[in-house]
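>>> what's the 3D shape of this:
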Amino acid sequence: MKRLGGIALAFALGWLVAMLTAGTPYAGDIKRVVGPGTLVQLQTPWGVRSAFAPFWESWQLVDAIFFDRARIDHGKMIQGAIDGMLATLDDKYTFYQEPDKAAQTTDDMAGKTGGIGIFLRFADGRAYVWKLIPDGPASKSGILQNDEILQVDDQIVATLIADKSVDDAATALSARIRGKKGTSITLIVQTSGTPARTVTLQRDDIILPSVEWERLSGDIAYFHISEFKRNTPDVLAEGMREFSRTPIKAMILDLRRTPGGLLDSAQRVLGFFYDGTALWEERQAGSLIELTTTPPDSDISRVTVPLYILVDERSASASEVVAGALRDRYPGTLLIGTQTFGKGIVQNIYPLSNGGTIRLTMSQWLTPNKLHIHGTGLTPDITVNDDPAARADAPCVADRMPKAGETLCRDPQLTTVLGLISALR
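Got it, this is the predicted structure:
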């Protein structure tokens, strides 16, 4: 028995020495033999070290034995492990973002990024300019809406986005296009039916629009918030100041197709209308925490005119916080449209050491009157469906465009609100 044990030990030691010689597939790299788990396990919290043992054992087996070395990607293995862990929570709002995507999300939510001022769309493995930001570098350089982007610097776009989902393709291409203000970028683009052309331009700081406003006939202030970014309240304040110069008789807040955004941005937006409870937050222990509105700058007076809020099935999260709070706390508020999405939970974003982030659900929220909306949404006071057969008799607001030869748009929800305001006079 001793002899067998000695043979086994000698064999094991011989195997390890052989693995560390340059003539082996492992080229002397001990990490490729034992895997990082042997060292990293020392950093695993003691209370769960035994539970993690099968994970590290699996990592070590793959890393040391799997025959096709080219298919081993440690980054993907780690991301897959994190994704799998979070998937067990059965919460689609809790997820991991890899570093490039996390950086882009941070820029987007700040409302400002270094780039050339375009939005992308993808179809059939190709990338196109969806929209241009006015006065951005791309717009000034002659790049047009629907131009195909063939190449970014030395990177062929078709190769970059091949076999990627739309989201992953957008992340990969955006990472190439974005950059610090003042740096150069060269694109090869093509307008349909014309030869491809090369465009070299300088990146600039791009303000990502999230608020649009205009004065409609009858002294009606119209605001559309597309997302609650960090700078959304500041941009909204500009519109409020503009309308303060000439009195308005009513206000329309359009939150249709508004997926949400930052909770503190929603609290600041609510501060333009009233002082008090913005929402209640319910955490693990079930206790309610009151979150209040944030007052605007001293030079801005709070809104006092009748308020109408447009909502639809894509009004979610922070837009539901605002719509629900205003109905509960701003007298006479009316919600017009269709049932909202129903996202009544809150996520926080936690940075990781590799530059990635985890977005983790930390609580659920209730309206000031303590109404739960998660999974059900807000029911409008007046339900108006977006009837495709409706007449085009409304002003064209936000990104709506009239049909050729017409000046008005089909927007039955806005038409209903304008009728309600007209009846008050």
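
>>> all contacts plus neighbour counts: C-alpha atoms, from now on.
OK.

>>> Just give me the neighbour total for D204.
Residues near D204, counting by other CA atoms under 10 Å, number 20.

>>> gap between T361 and R178?
Noted for T361: a distance of 29 Å to R178, by CA to CA, to the nearest Å.

>>> Which residue of these two possesses the greater neighbour count?
It is R178, of T361 and R178, that has more neighbours when counted by other CA under 10 Å, with 20 against 17.

>>> please give me the structure for this one as well, since I'd like to look at both together:
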Amino acid sequence: MNYEQASSDKRSRIVRRTWLGTTLCIGLFFSLVIVSQVVGQNTQKSQQNYSAILQNVYNFILNHYVDQVDPRVLYEGAMKGMFEALEDPYSTYLTESDMTDLNDTTQGSFGGVGLYISKPSGKLPEGKLPYVEVAAPIEDTPGWRAGIMPGDLILEINGESTDKLTMDEVLSRLRGEPGTEVTIRIRRGEKMEFPLTLKRAVIEVPTVKHAMIGDSIGYLKILTFTPMTVERTREAIEDFKKKNYQACIVDLRNNYGGLLNAAIGVADFFLDGGVVVSTKSRLPGESVVYTARRNPLVPPSIPVVVLINRASASASEIVAGALKDRGRAYLIGERSYGKGSVQQVFPIDTAGFKLTTARYYTPSDVNIDKKGIPPDMEVKEPELTEVQLESLNKLYQDNRIPNFVKNEGNASPQRIEEFARQVATTYNLDFQLVRRLIHNEQMRTKIAPVYDLEFDIQLQAAVRVLKEKNVPELIKQSKTLKQLQEEAEAKDEPVGSEGKSTNTQQ
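Now for the predicted structure:
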């Protein structure tokens, strides 16, 4: 065999192999395309089949169930079932009542009389009546102008007793179109009863409280994030500036969240450009990075401490996470709740649903869902043992503290301390806890102050840090959430478990 022939045969084999490989690749490609199309068609057909089956079962139940069925009951049951199947506590079907409550919060206002109220449920302590109790009137509202006071009982609404009404029913009767009237019957103390006719007005959901602590610290308490929060926060900071503040405390404790845009707007007051938060969706086009503007309202020279606890969630965690990751604030308190997802509300007639559409990430690219944000300095409220909880429950049932405050409303500090020590000994409870319970009961019939330095140990810690420590240096020594997460993963520990702790009595 000569060389040329061998080379030709070899090239032929190579060509044949090449074409064979190409043919196999093309065949495999078309197979994948066909399989993909079949799978897509089957998926689409399955979705259509499920919808048809649901409709058929719905109709069958309506026509064949032994008793007459309200179609709305079946519809709401099916809707609730679909959202429950997602196993996501934040994706839910919203009834008409749910939508009304949600709209009040997200819109920041509603038609009503302006009262914080509560209603007891379950077994009532001795002497406790099953009526609606006023926790506090909202300043400059119909209820406030009418002289309604904390501790007043609402016995009737438009002639209907409140003892059997649920809280939703009470709210629906007190709220209404601005300009319309509602008549309530008030009991104050044990014998004083009188009717009041209130004209409903537009009530702004309280979102921000602020005050100066001493001459130098501006205290900003954000209750929830509504459309009004950014403007009310701006007003508070401008007020601090007029009073020449030198430091700032942002209190996000017990703030369950609210609007994403409001959280971004608040963080913008403290950050000089850069990332505030990013949201990542399953649909790439819906992922967004939100940034702050330059020249913040709160200059970098003002040290900032943020207070968080186990009830700080969602939008409040966006603010806390942004200020921590960007090195703008020092966090004090307890690990936050850990809600790292974003929901959108979709109306359906008078009802609707809330669906998780994205997850949010802090500036260091961490999602804190089900993990929370650890504070830089942990200050925990004292936790009670099972025995102490039983003792505390017995104290509530015995009604000792309310009776003392009612009978000795003008008791001297010495008498209050004597009573507190007696109760603490009798029920085996911490003296400071009992003292705080007495204080809370006394404040129940007064307008609560913006802050309470006497009993709030986390706020006390924040004030001490601002007055005694170099906050910028503390912030430099703290770690971003990404660093904490990576360290925790390396050690197989909860994020931030190595965080600095402080004794609650310091």
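
>>> Can you pull the TM-score for these?
Their TM-score after superposition, calculated using TM-score structural alignment, normalised by the length of structure 1, is reported as 0.76; 360 aligned residues with a CA RMSD of 3.0 Å.

>>> Please name the residues that touch the counterpart of P209 of structure 1 in structure 2.
When structure 2 is aligned by TM-score structural alignment, the residue opposite P209 of structure 1 is P206. P206 of structure 2 makes contact with 138, 223-224 under the criterion CA atoms under 8 Å, 6 or more residues apart in numbering.

>>> okay, how far is it across stretch 199-208 of structure 1, tip to tip?
Stretch 199-208 of structure 1 has its terminal residues 22 Å apart, counting by CA to CA.

>>> actually stretch 326-346 of structure 2, not the one I wrote
End-to-end span of stretch 326-346 of structure 2 (CA to CA): 33 Å.

>>> ok, now stretch 60-80 of structure 1?
End-to-end distance for stretch 60-80 of structure 1, by CA to CA: 16 Å.

>>> Now do the buried residues in it.
60, 62-64 (16 or more other CA atoms under 10 Å).

>>> One more: stretch 277-297 of structure 1?
Buried, per 16+ other CA under 10 Å, within stretch 277-297 of structure 1: 277-283, 288, 291-296.

>>> In structure 2, what residue corresponds to G337 of structure 1?
Under the alignment (TM-score structural alignment), G337 of structure 1 maps onto G333 of structure 2.

>>> Touching, its match and A311? I think so.
No: if you go by CA atoms under 8 Å, G333 of structure 2 and A311 don't touch, sitting 11.0 Å apart.

>>> quick one: which of the two has more around it?
Using other CA under 10 Å as the criterion, G333 of structure 2 and A311 rank with G333 on top: 26 against 19.

>>> what does the longest strand anywhere in structure 2 correspond to over in structure 1?
The strand spanning the most residues in structure 2, taking DSSP state E as the definition, is strand 351-361. Under TM-score structural alignment, strand 351-361 of structure 2 corresponds to residues 356-366 of structure 1.

>>> Run through who's touching the matching stretch.
Residues outside stretch 356-366 of structure 1 that contact it (CA under 8 Å, 6+ apart): 93-103, 279-284, 344-352, 372-374.

>>> List only those of those residues flagged as buried.
Looks like those have 94-99, 101-103, 279-283, 344-347, 349, 372-374 buried, using 16+ other CA under 10 Å.

>>> From these, which land in strands?
Counting by DSSP E, those contribute 95-97, 279-282, 345-347, 349 to strands.

>>> Please, which helix or strand holds Q442 of structure 2?
In this assignment (DSSP states H and E), Q442 of structure 2 forms part of helix 431-443.

>>> Give the buried residues for that helix.
Buried residues in helix 431-443 of structure 2, counting neighbours by 16+ other CA under 10 Å, are found at 431, 434-435, 438-442.

>>> Can you tell me the centre-most residue of structure 1?
T105 (5.7 Å; CA atoms, centre = their mean).

>>> corresponding residue for it in structure 2?
T105 of structure 1 maps onto L102 in structure 2, with residues paired by TM-score structural alignment.

>>> next SSE after the stretch of helix or strand that match belongs to?
Using DSSP H and E, L102 of structure 2 maps to helix 96-107. Counting by DSSP H and E, the next helix or strand C-terminal to helix 96-107 of structure 2 is strand 109-112.

>>> where along the stretch 251-400 of structure 1 do the strands fall?
277-282, 288-292, 307-311, 334-337, 345-351, 357-366, 382-383, 392-394 (DSSP state E, counting those that start in this stretch).

>>> in structure 2, what residues pair with the third one?
It refers to strand 307-311 of structure 1. Taking TM-score structural alignment, strand 307-311 of structure 1 hits residues 304-308 over in structure 2.

>>> Stretch 177-188 of structure 1 spans what distance, first to last residue?
12 Å.

>>> What range does stretch 482-490 of structure 2 cover in structure 1?
Under TM-score structural alignment, there's no match for stretch 482-490 of structure 2.
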